[in-house]
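1. predicted model, plus sequence, below.
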Amino acid sequence: MLFDSHAHLTDERFDDDRDDVIERAKSEKISGIINAGACMKSSAASIALANRHPFIYAAVGIHPHDAKDAVEADYAQMEDWLRQEKKVIAVGEIGLDYYYDFSPKEVQKEVFLRQLQLAKKNDRPVIIHNRDSHGDMMEILRREAKGMQGVLHCFSGGLEMARELLKMGFYLSVAGPLTYKNAAVLPEVVKEIPLERLLIETDCPYLTPQPHRGKRNEPAYVRYVAEKIAEIKGKTWQEVASVTRENTLRLFRIAAK
């Protein structure tokens, strides 16, 4: 049974056929989906979606792209969700993105820090976005994330960064880019790190894996990521699916069904 540990099913690109996408996920034996928030609006929508579907769970958070719009009341609202909404299982997606710089770097770091503190206060794992910000990311995590649990989603760092994150207690998640022909560093990272510390995801509607690259991504395609990991590690895709599912349940404290 596969588990898509990171999706954005509330994205407008699913507005015309969201229910069909969810039904296809069920037909492909997807046992669970974590739908990540990126702003207050999408976080609220993620909760609503999770409350309608037993196998979907919600994460709430402010993405670095939206950090410039964060206000004080947002943190209080997120804390209310963490305490009152049973289907909210993590703070995310949060982090840093220096590729686009849609929000000033100092603002990104402040909003990221506030959400790490919120997760720590409420004893919740974090789902972390990191793009072209490895140095600042590791500096913040070394200083602020001791004793925390979480995942670097769609991991894009190198092997040394991966090893340090594993020592800190974090998991790494991989998505469609692992299947691309131009994937260079990521296959080596996947080969070297233990399967017991990996999660799989789609990040849909983004990062569609081969053989569907160029089309909209969806949870049913997470199997292609599992198959590529299996190829790299010399295992069956079913074994990869089983272990990564158990990893996801453990990290996010989700009861097995």
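-> That came through, no problem.

2. CA only for contacts and neighbour counts going forward, please
-> Noted.

3. show me where this protein has its strands.
-> Along the chain, the segments classed as strands by DSSP state E run 2-7, 30-36, 56-60, 88-97, 126-131, 150-152, 171-174, 198-200.

4. and the comparison structure, right after this:
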Amino acid sequence: MARSKGDNSTPPPVPEPLRVPVADSHTHLDMQDATPEEILAKAASVGVNTVVQVGCDIPGSRWAAEIAAKHANVHATVSLHPNEAPRIVLGDPDGWSGQKRGPGGMAALDAAIEEIDALAALPQVRGVGETGLDYFRTGPEGVAVQQESFRRHIALAKKHAKALVIHDRDAHEDVLRILTEKGAPERTVFHCYSGDEEMAKVCAEAGYYLSFAGPVTFPANHHLRAALAVTPMDRILVETDAPFLTPAPFRGRPNAPYLIPVTLRAMAQVKGVEEDEMAAAVAANTARAFDY
């Protein structure tokens, strides 16, 4: 049966290939419909020759390490997502996650962090994250757990000399404060950067990398384009966060690494540089940020 024109399940068309290969600095291969091999081949066909696979819980982090061990062009990060930490400690009383967990207490968080610690030591694991803070649907108890988990992930990144990948949603001030208090790792990446121009200047001064995703292409997000405009070229990364955050004009349809060229071309326009210059910069920056 043919899909209707407005069917949001239809994958966006394949964009024109990039002339200079780049990396998708943040994706979730395990959440996409195709096999990893199919996803990687489609991405490579448009010049996206490297991806960073992000683990958000214990099973996902194990899988990230396993898939990175099988593919030279896949690098892993491992973590307990900011929303995962409260579920481990406090359980899931409102059933939002659908996991219906009981509370495990801080002992359960300790055990989970120990496993992330072991995974972070693996050579194919290039980063610790996505960690950080997400205040979108978190109450006071959850905030306290998230902050403790974030501090422990910072310590792990420094212990293993790996990149720290930050998830920051509605929590800019506290994320920056904790990074300052604990001392940020040498290589710190703000995944799907969501701050404004002034925050971007603070991050640039601190030497943090800012990774821009599909939202930088959304017409209403002038603040993201203003932030990108003031971010130094040597601090910029590009990502999909696939299957989420599909760039305009395909918002709401399935995202995948092969759509990186759409976002990168929009970013080049904001920076006022040629596509090849933008691609060369983000490729070098991603390799430097994740030490591959």
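-> Received, thanks. Bear in mind that the values here come from a model prediction, so they are computed numbers and not experimental data.

5. thinking again about what came up before, out of the strands of structure 1, flag the one nearest residue 74 of structure 1.
-> strand 56-60 (10.6 Å; Cα to Cα).

6. how about the closest one: buried residues?
-> 56, 57, 58, 59, 60 (16 or more other Cα atoms under 10 Å).

7. cool, stretch 2-19 of structure 1 as well?
-> Residues 2, 3, 4, 5, 6, 7, 8, 9, 10, 14, 18 are the ones in stretch 2-19 of structure 1 that count as buried (16+ other Cα under 10 Å).

8. again, but for stretch 97-107 of structure 1
-> So stretch 97-107 of structure 1, judged by 16+ other Cα under 10 Å, has buried residues 97, 98, 103, 105, 107.

9. please apply the same query to stretch 153-160 of structure 1.
-> 153, 154, 155, 156, 157, 159.

10. quick one, what contacts the second one?
-> In other words, residue 154 of structure 1. By Cα atoms under 8 Å, 6 or more residues apart in numbering, residue 154 of structure 1 lies in contact with 129, 172, 173, 174, 175, 201, 203.

11. I'd like those residues laid out as CSV, including distance to residue 46 of structure 1.
-> CSV is the format used below for the contacts of residue 154 of structure 1 (distance: Cα to Cα, whole Å):
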residue, distance to residue 46 of structure 1
129, 17
172, 22
173, 20
174, 21
175, 20
201, 16
203, 14
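
12. quick check, residue 280 of structure 2 in contact with residue 22.
-> Yes: the pair residue 280 of structure 2 / residue 22 is scored as a contact, 7.2 Å apart, by Cα atoms under 8 Å.

13. follow-up on the earlier one: return the members of the contacts of residue 154 of structure 1 classed as buried.
-> Buried among the contacts of residue 154 of structure 1 by 16+ other Cα under 10 Å: 129, 172, 173, 174, 175, 201, 203.

14. still on that earlier bit, in helices, which of the buried residues of stretch 153-160 of structure 1 fall?
-> residue 159 (DSSP state H).

15. could the buried residues of stretch 153-160 of structure 1 go into TSV alongside distance to residue 38 of structure 1?
-> As requested, those are exported to TSV (distance: Cα to Cα, whole Å):
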residue	distance to residue 38 of structure 1
153	13
154	15
155	17
156	19
157	21
159	27
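
16. and of the buried residues of stretch 153-160 of structure 1, the nearest to residue 213 of structure 1?
-> Nearest to residue 213 of structure 1 among the buried residues of stretch 153-160 of structure 1 is residue 154, at 16.1 Å by Cα to Cα.

17. what residue of structure 2 takes the place of that closest one?
-> Applying TM-score structural alignment, one finds that residue 154 of structure 1 aligns to residue 192 in structure 2.
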